[in-house]
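Trainee: Okay, here's the prediction I keep looking at, along with the sequence it came from:
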Amino acid sequence: MPIRGIAIGRPQETYQPDALRGALAEFISTLIFVFAGEGSGMAYNKLTEDASTTPAGLVAAALAHAFGLFVAVAISANISGGHVNPAVTFGAFLGGHITLVSGILYWIAQLLGSTVACLLLRVSTGFLTTSAFSLSKGVSVWNALVLEIVMTFGLVYTVYATALDRRSKGNIGIIAPIAIGFIVGANILAGGAFDGASMNPAVSFGPALVSWDWKNHWVYWVGPLIGGGIAGLVYEFFFRTNHHHEQLISSDV
């Protein structure tokens, strides 16, 4: 069962070559993803004079994030597992796929990647604002919390079904990055007009830190972590067979 598979890990993991390579892969992948996603929003705002909340702006955001995440997962899948998201890492931890120590290392790398991406965007665009995630008019924090839980559940469940499940070999394993990108794009179309559809604490953290706008920021941590955790537990309890602990970072990478 997943609870039995949970492992804390050892402090030595933080400086093992495999763990460091995995963290570096997460840093680079998250940087690429956030640079593309956040950058697309900044570009659209510049071209349309801050009309990113239009239907066209929502479609543009969905496509940019879907394409960016597809690439980010694909380029890091064989090194770190292609998490690119603290909620995915948390869900994988609860399912016994990664130790807590390695998970924390991933979190640090993901948050740094997002922050560096936003800093690079600020510098390369003449110091345009990196907009933090925010709630639309009429949307309460509780509405947004439920949205983030449901959307992140769908994302992490997709990760489990296409990437983490050992039976996801062959064609299913190959299309994992595409499926993961697609579910994020679809969720942005569904929830983007309400709370921005983050599903990823790292994606929310970088813009908030660089713009120093923390209003309702907790929603973009609590919602995704709850949704990701539930998805991991549900998949492990009900759909996995012959479960035993397996770290995403293996010694032969």
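Mentor: Great, that's in hand. What you see is a predicted model; the values in this text were computed from it and never measured. Numbering: from 1, shown residues only.

Trainee: drop to CA atoms for contacts and neighbour counts, all remaining ones
Mentor: Noted.

Trainee: In the chain, what residue spans correspond to strands?
Mentor: Ranges of strands within the chain: none, based on DSSP state E.

Trainee: for the longest helix along it, packing partners?
Mentor: Counting by DSSP state H, the longest helix found in the chain is helix 17-48. Packing partners of helix 17-48 (3 or more Cα pairs under 8 Å, 6 or more residues apart in numbering; DSSP states H and E): helix 55-76, helix 100-124.

Trainee: dropping in the other structure now:
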Amino acid sequence: MSDNPSRALTAEAIGTFALCFIGILSINLDAISGADGTASLTTVALAHGLTIAVMVAALGALSGAHFNPAVTAGFVATGRMTPARGAQYVAAQVAGAVLASLLVGFLFGLEAVAAGTPAMSSNVHPLGGAAVEAVTTFLLVLVIFGTAVDARAPRSVYPMAIGLTVALDIMATGPITGAAMNPARALGPALVGGQWGAHWVYWVGPLLGGVAAAFLQHRFFMVTAPSRETAVRGGPAPAEERGLA
């Protein structure tokens, strides 16, 4: 892991801050700008996905660019991260999400934060919502491990692959559950905006899906990986690779 944990934790907070700040604002484009028809599902999906892509590219060398407690849970469950460091990552992610929500609330009102909080359709049972969140997070973590963790994958592809997975998940399930795939993305605006409807869905679903995908990759798909690097990638780059040694 990083020779300086504060760098990794700061990177996790910034990346999650960016996801929540851009994500909440993209959902509120109509209300904030006064225009009609700008906040389409495609716009919201690409705003979230592109934010993740650029933040992964910018900060992945520092922290592994989890930005998501469900991703961190997968790393802890497969032994790539200690529970203590995982708890620190989750705390940093939640802090970033809360700070982003507070800033949006200060600038544009708490109504914008509430509107940007993931919420389920009234036609969906909470158990169905949890299942949808589990499947979409499963796909996200599967892609993260398959592109960013497995040393056999091309290094240049993973930021965009991860970002596009976020975007396609939102396009498919945004109107159903809000497509959080990320407990911090749900908790930050919920704390600030006061929207707690079926909040457990956004923890149980993503955590189950994320851990399941991590185990599948770790125990089955990556078991024949040719190098030790496969077992340790997905965290910060070694100090010597970042010119810090």
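Mentor: Cool, got the structure. All values derive from a computational prediction rather than experimental measurement.

Trainee: Make a markdown table out of the helices and strands packed on helix 17-48 of structure 1 and add distance to residue 22 of structure 1 and mean neighbour count.
Mentor: As requested, those are exported to a markdown table (distance: least, Cα to Cα, whole Å; neighbours: other Cα atoms under 10 Å):
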| stretch | distance to residue 22 of structure 1 | mean neighbour count |
| --- | --- | --- |
| helix 55-76 | 8 | 21 |
| helix 100-124 | 8 | 22 |
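
Trainee: What's the match for residue 209 of structure 1 in structure 2?
Mentor: Using TM-score structural alignment as the criterion, residue 209 of structure 1 maps onto residue 191 of structure 2.

Trainee: I'd say that match and residue 98 touch.
Mentor: Yes - applying Cα atoms under 8 Å, one finds residue 191 of structure 2 in contact with residue 98, separated by 7.3 Å.

Trainee: Matching residue 151 of structure 1 against structure 2, which residue comes up?
Mentor: Aligned counterpart of residue 151 of structure 1 in structure 2: residue 136 (TM-score structural alignment).

Trainee: cool, residue 164 of structure 1 as well?
Mentor: Using TM-score structural alignment, residue 164 of structure 1 pairs with residue 149 in structure 2.

Trainee: OK, contacts around its match?
Mentor: Taking Cα atoms under 8 Å, 6 or more residues apart in numbering, we find residue 149 of structure 2 in contact with 230-234.

Trainee: Considering those residues, which possesses the most neighbours?
Mentor: Neighbour counts for these, by other Cα atoms under 10 Å, peak at residue 234, which reaches 25 neighbours.

Trainee: burial of the residue lying closest to residue 227 of structure 2 once chain neighbours are set aside, as a residue count?
Mentor: Distance criterion Cα to Cα, 6 or more residues apart in numbering; nearest residue to residue 227 of structure 2, sequence neighbours excluded, is residue 151 at 7.6 Å. Neighbourhood size, residue 151 of structure 2 [other Cα under 10 Å]: 21.

Trainee: residues touching residue 151 of structure 2, list them.
Mentor: By Cα under 8 Å, 6+ apart, the residues touching residue 151 of structure 2 are 225, 227, 229-230, 233.

Trainee: quick one on the thing from earlier: among the helices and strands packed on helix 17-48 of structure 1, which is nearest residue 26 of structure 1?
Mentor: In terms of Cα to Cα, the element of the helices and strands packed on helix 17-48 of structure 1 nearest to residue 26 of structure 1 is helix 100-124, at 5.8 Å.

Trainee: What is the mean deviation of the closest one from its aligned residues in structure 2?
Mentor: Taken against structure 2, helix 100-124 of structure 1 registers an average deviation of 0.6 Å after superposition, with mean Cα distance after the TM-score superposition for structure 1.

Trainee: now the angle from that helix to helix 17-48?
Mentor: Orientation note: helix 100-124 of structure 1 sits at an angle of 30 degrees relative to helix 17-48 (axes from the mean of the first three to the mean of the last three Cα atoms, to 10 degrees).

Trainee: In structure 2, what range does helix 100-124 of structure 1 match?
Mentor: If you align by TM-score structural alignment, helix 100-124 of structure 1 falls on residues 83-107 of structure 2.

Trainee: just checking, residue 129 of structure 1 touches residue 122?
Mentor: Yes - using Cα under 8 Å, residue 129 of structure 1 is in contact with residue 122, at 6.7 Å.

Trainee: related to what we said a few turns ago, please verify my assumption that the match of residue 151 of structure 1 contacts residue 181.
Mentor: Yes - using Cα under 8 Å, residue 136 of structure 2 is in contact with residue 181, at 6.4 Å.

Trainee: still on that earlier bit, mean deviation of the longest helix of structure 1 from structure 2?
Mentor: Comparison of helix 17-48 of structure 1 with structure 2 after fitting gives an average deviation of 1.6 Å (mean Cα distance after the TM-score superposition for structure 1).

Trainee: on that earlier part again, which residues touch the match of residue 151 of structure 1?
Mentor: Residue 136 of structure 2 makes contacts with 169, 179, 181, 206, 209, as judged by Cα under 8 Å, 6+ apart.
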